[in-house]
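**Student:** Okay, predicted coordinates and the sequence, questions at the end:
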Amino acid sequence: MRPPRCSVRATRPTSDEIRVTTSSAPLAGKTIVLGVCGGIAAYKAVEVCRRLVDLGAHVAPVMTDGAERFVGRTTFSALASQPVQTSLWDEESPIPHTRLGQGADLVLVAPATARLVSAYAHGLSHDLLTNVLIATRAPVVVCPAMHTEMWEHQAVQANVRTLRERGVHVVDPEDGRLAGGDSGKGRLAAPDAIVAEVLSVLGRRDLADVHVVVSAGGTREPIDAVRVIANRSSGKQGYAVAEEARRRGARVTLVTTVDRPAPIGVETVCVETAAQMKTALDRLAESADVVVMAAAVADFRPVSCATGKIKKAGGVPEIVLEPTPDILAGLGAAKRPGQILVGFAAETGDLVAQAQSKLERKNLDLVVANDVSQPGVGFQHDTNAVTFVRPGGELESHPLSDKRDIARALLDIVVGLRA
């Protein structure tokens, strides 16, 4: 079976009356010193800076002399939270390195050249950035970028090992096209990967070493070689849960029908039909501590699938349906003591009663219920409004919010259940 494809385009609500609650600023209140070294990849640090600010961080940029040969300081001063600093001598503070180092919640160096890696590993302090690195007790994330031969050199690798042994977080460079026109390992990691590492380091670690399995997307049941029975699920909520669980330190496996990049650090299993999803989830649930069933699984499938395309000339075909396996009920029946099982209920009416019924019938620990008939809720949207239903009739409602906020609230409850 080929990897799943999704041709459905996400749509946004257009009504001005829809109120969306947004608090997706996981770095709010955090001060990040962003060190930029002199390499061609310095231009990527501009995007990293912008994303960190968007996530709520106060970004204090520090550029080396070499960095200014590639990117102007005005760019970072405009995008960051304060003007660029470059010198030990020309700043307002008489001791800028200690002020920056002591005030930082995290120091990020992207890109980090071979020279910077060497200086940091050996405790050298020849400029403002290296002084900050030595003067801070905050966690440090270093993102090396250099040519392949330099990255693979024994001295560079020894320096990187030294930094890792000291607790420095190193985001390895990627394979790809390099500045010289050739290809190899050494290209600065993508901004997504760098920001994900920052979020992981600064975020909550209340799911460390927990295996979380998440399903996402809508299954597709083939009618013939061309047509399928499908639904409108985009998988966005499941992906948001997987990403948030990974940030909290979990080992995450995402079972998905959606052809989109997985969150950084998340293992993916691609499926298409309900039967394929059941096989994957039954296997993974055996070792999972938490299973979040966010996928929209088809309730029915054709009894038989035509081997070729059904032609219009043959008249209206008769398609006989049969029930698909109830994946969630099977997981509930096989649930181990201590395992947390979360289901979703996409309804168009009688929301709480339907969710409570599903909770009891399928032996679940939590149901996330949403009324998909409401504007901006559920399928294809970036937003959701949900009611969390727990055993005993306990309810917790969340107004229309970014799906990342819903994911955080969901996992907050899961952490509480595990405790």
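**Tutor:** Good, I have the coordinates.
**Student:** alpha carbons only for contacts and neighbour counts from here, please
**Tutor:** Noted.
**Student:** measure the residue nearest to residue 160 when sequence neighbours are not counted to residue 213 for me?
**Tutor:** In space, and not counting its chain neighbours, residue 160 is closest to residue 117: 6.9 Å by C-alpha to C-alpha, 6 or more residues apart in numbering. Separation of residue 117 from residue 213 (C-alpha to C-alpha, to the nearest Å): 37 Å.
**Student:** try this one side by side with the last:
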Amino acid sequence: MEAWSAPHVPTLSPAAGQVLVHDTALAELLPIAPESGEARMYVCGITPYDATHLGHANTYVAFDLLHRVLLDAGLRVCYTQNVTDIDDPLLERAEATGVDWRDLAQGQVNLFAADMTALRVLPPRDYVGAVEAIPVVVDLIESLKLTGAIYQVDDPQYPDWYFEVRRAPGFGRLSKLTDDEAVAVFAERGGDPERPGKRDPLDCLVWRLERPGEPAWESRLGRGRPGWHIECTAIALQHLGADFDIQGGGSDLIFPHHEMCAAEGAMATRQPFAKVYAHAGMVGLDGEKMSKSKGNLVLVSKLRGDGVDPMAIRLGLLARHYRSDWEWTDQALTGAIGRLDSWRAAVGRGAAAPAGPVIAALRDALRTDLDAPAALAVVDGWAATDGDDPAAPAALAEAIDALLGVALAG
């Protein structure tokens, strides 16, 4: 699967420094400092329907910010993202709308790519759909079978394949939920804790055998399709290897998705799945989390269609710390538009306050757990200050583009 085109990223003068990111498992800041000089990052992609709402955009802009900060720190970034282009929610939406599931998925993938391009999000190096990854998924399941952690439920009609989560070292360390809490969240987020024949309510589906009317693929496991969690585990291990640097996504993926991926990966490789688990907060609307199930969505494409500058949308997202839960409002958008106008006016001046100290402060804020609100405040202060350095406006425009992904030309 091809990703969207990459925007140009200006190269700034090098500056030493360490990038620190909050790790959900340990609840502390950890350095991203691979000895190889290459940071390996996996961010879970969309299930392609209702793309791209601002909850999606908040996550991908947050990890785009991390991508840019890592590049600025002199690291190469090996970035992988999946697309869950076969799963129950997609099939349910296709049936409800009367659209072929393949057409629905492709149309939404195209829309997502257009939105990411408009928001100047750097594309992943490896952009992999679940369907194209089926051979890799099957290989991983077969490998896990050798550990004894894969079994079939005792169901004469649909003996689906499951992963026995309790066999995995460290299971539960990421989410830190009690068993009762985990079962409740599992049921809420696509799990099947009450399925008869499972060894544990939290065991997760890895291969669903064919049902009438559903798409399915031939495999050594029987004709069927992959489960959600094993898809990401297989893609990440294939393209990044074990113990990669950053597993990212929205905070709603902590459990069960990232917990299950970590368990499967650790069981398969006998190494940690990832070093750092980083999570973006949830975006709400009218007092509730913005979600496809509730239908309370603000779509990037709708905002763009209404004439909103994508750079204002990006600034609206960056105005909250990436780990925060917050609410999108008309006032948030109005404030972002005003900020964009102010910054563009400042870089359009013939001279301004020196750029060096501002760029250094930007880097300090962003390298400390992506403190975008602090970075925005730094630029606000510079924009409101007079100066006589004729090189400063262009230098700041390049730094804002490189570090924050906000293009001020236009």
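**Tutor:** That came through, no problem. Just so it is clear, the model here is predicted, and its values are computed rather than measured.
**Student:** what TM-score comes out when they're superposed?
**Tutor:** The TM-score (TM-score structural alignment, normalised by the length of the second structure) is 0.33; 201 aligned residues with a C-alpha RMSD of 6.2 Å.
**Student:** coming back round to it: settle it for me: which of residue 117 and residue 213 of the first structure has more neighbours?
**Tutor:** residue 213 (27 against 22; other C-alpha atoms under 10 Å).
**Student:** so which helix or strand takes in that one?
**Tutor:** strand 211-216 (DSSP states H and E).
**Student:** Now do the next helix or strand after that strand: which elements does it pack against?
**Tutor:** Next along the chain after strand 211-216 of the first structure, taking DSSP H and E as the criterion, comes strand 221-222. With contacts taken as 3 or more C-alpha pairs under 8 Å, 6 or more residues apart in numbering; DSSP states H and E, strand 221-222 of the first structure sits against strand 228-229, strand 300-302.
**Student:** Out of the ones you listed, which one sits most buried?
**Tutor:** strand 300-302 (a mean of 19; mean count of other C-alpha atoms under 10 Å).
**Student:** quick one, what contacts the residue lying closest to residue 152 of the second structure once chain neighbours are set aside?
**Tutor:** By the measure of C-alpha to C-alpha, 6+ apart, the closest residue to residue 152 of the second structure outside its immediate chain neighbours is residue 161, 4.5 Å from it. Counting by C-alpha atoms under 8 Å, 6 or more residues apart in numbering, residue 161 of the second structure touches 150, 151, 152, 153, 205, 206, 207, 208.
**Student:** Hmm, residue 141 and the third one touching each other?
**Tutor:** Read that as residue 152 of the second structure. No: Residue 152 of the second structure is not in contact with residue 141 according to C-alpha atoms under 8 Å; the separation is 11.9 Å.
**Student:** and these two? which has more neighbours close in?
**Tutor:** residue 141 (23 against 18).
**Student:** got a list of what the more buried one touches?
**Tutor:** Residue 141 of the second structure is in contact with 150, 206, counting by C-alpha under 8 Å, 6+ apart.
**Student:** Can you classify it as helix, strand or coil?
**Tutor:** Put simply, residue 141 of the second structure is helix when judged by DSSP: H, G, I helix; E, B strand; the rest coil.
**Student:** Tell me the spacing between it and residue 232 of the second structure.
**Tutor:** Relative to residue 232 of the second structure, and taking C-alpha to C-alpha, residue 141 of the second structure is found at 12 Å.
**Student:** Kindly report the same for residue 23 of the second structure.
**Tutor:** For residue 23 of the second structure, the distance to residue 232 of the second structure equals 19 Å [C-alpha to C-alpha].
**Student:** which of these two has more neighbours?
**Tutor:** residue 232 (30 against 21).
**Student:** The residue lying closest to residue 383 of the second structure once chain neighbours are set aside - how many residues pack around it?
**Tutor:** Among residues not flanking residue 383 of the second structure along the chain, residue 346 sits closest, at 5.2 Å (C-alpha to C-alpha, 6+ apart). Each residue near residue 346 of the second structure was counted by other C-alpha under 10 Å, and the total is 24.
**Student:** in the stretch 151-300 of the first structure, which spans are strands?
**Tutor:** If DSSP state E, counting those that start in this stretch is used as the criterion, the strands of the stretch 151-300 of the first structure fall at 169-170, 174-177, 183-187, 211-216, 221-222, 228-229, 251-256, 267-270, 290-293, 300-302.
**Student:** how close does the closest residue to residue 241 of the first structure other than its chain neighbours get to residue 367 of the first structure?
**Tutor:** Once flanking residues are discounted, residue 241 of the first structure sits nearest to residue 407: 4.7 Å by C-alpha to C-alpha, 6+ apart. Using C-alpha to C-alpha, residue 407 of the first structure is found at 13 Å from residue 367 of the first structure.
**Student:** Helix or strand: which one has residue 357 of the first structure?
**Tutor:** Using DSSP H and E, residue 357 of the first structure falls in helix 351-361.
**Student:** And that helix, what's buried?
**Tutor:** Residues of helix 351-361 of the first structure classed as buried: 351, 352, 355, 356, 358, 359, 360 (neighbour count, 16 or more other C-alpha atoms under 10 Å).
**Student:** Residue 199 of the first structure contacts residue 246, correct?
**Tutor:** No: look at residue 199 of the first structure against residue 246 with C-alpha under 8 Å: they stay out of range, at 9.8 Å.
**Student:** Looking at the two now, which is surrounded by more residues?
**Tutor:** Neighbour count, other C-alpha under 10 Å: between residue 199 of the first structure and residue 246, residue 246 has more, with 26 against 19.
**Student:** my read: the more buried one touches residue 253, true?
**Tutor:** No: the criterion here is C-alpha under 8 Å, and residue 246 of the first structure misses it with residue 253 at 9.5 Å.
**Student:** The second structure: strands as residue ranges?
**Tutor:** 20-23, 28-31, 38-43, 76-83, 126-129, 150-152, 161-163, 204-209, 224-226, 244-250, 274-280, 283-285, 288-289, 326-327 (DSSP state E).
**Student:** now those strands in TSV, with distance to residue 184 of the second structure?
**Tutor:** Shown next, in TSV, are the strands of the second structure (distance: least, C-alpha to C-alpha, whole Å):
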stretch	distance to residue 184 of the second structure
strand 20-23	24
strand 28-31	27
strand 38-43	25
strand 76-83	26
strand 126-129	29
strand 150-152	23
strand 161-163	19
strand 204-209	14
strand 224-226	23
strand 244-250	19
strand 274-280	21
strand 283-285	22
strand 288-289	18
strand 326-327	24
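**Student:** Figure out which of the ones you listed is closest to residue 107 of the second structure.
**Tutor:** Taking C-alpha to C-alpha, strand 76-83 is the member of the strands of the second structure nearest to residue 107 of the second structure, at 12.7 Å.
**Student:** Check which helices and strands the closest one is in contact with.
**Tutor:** Using 3+ C-alpha pairs under 8 Å, 6+ apart, strand 76-83 of the second structure sits against strand 38-43, helix 54-72, strand 126-129, helix 228-240.
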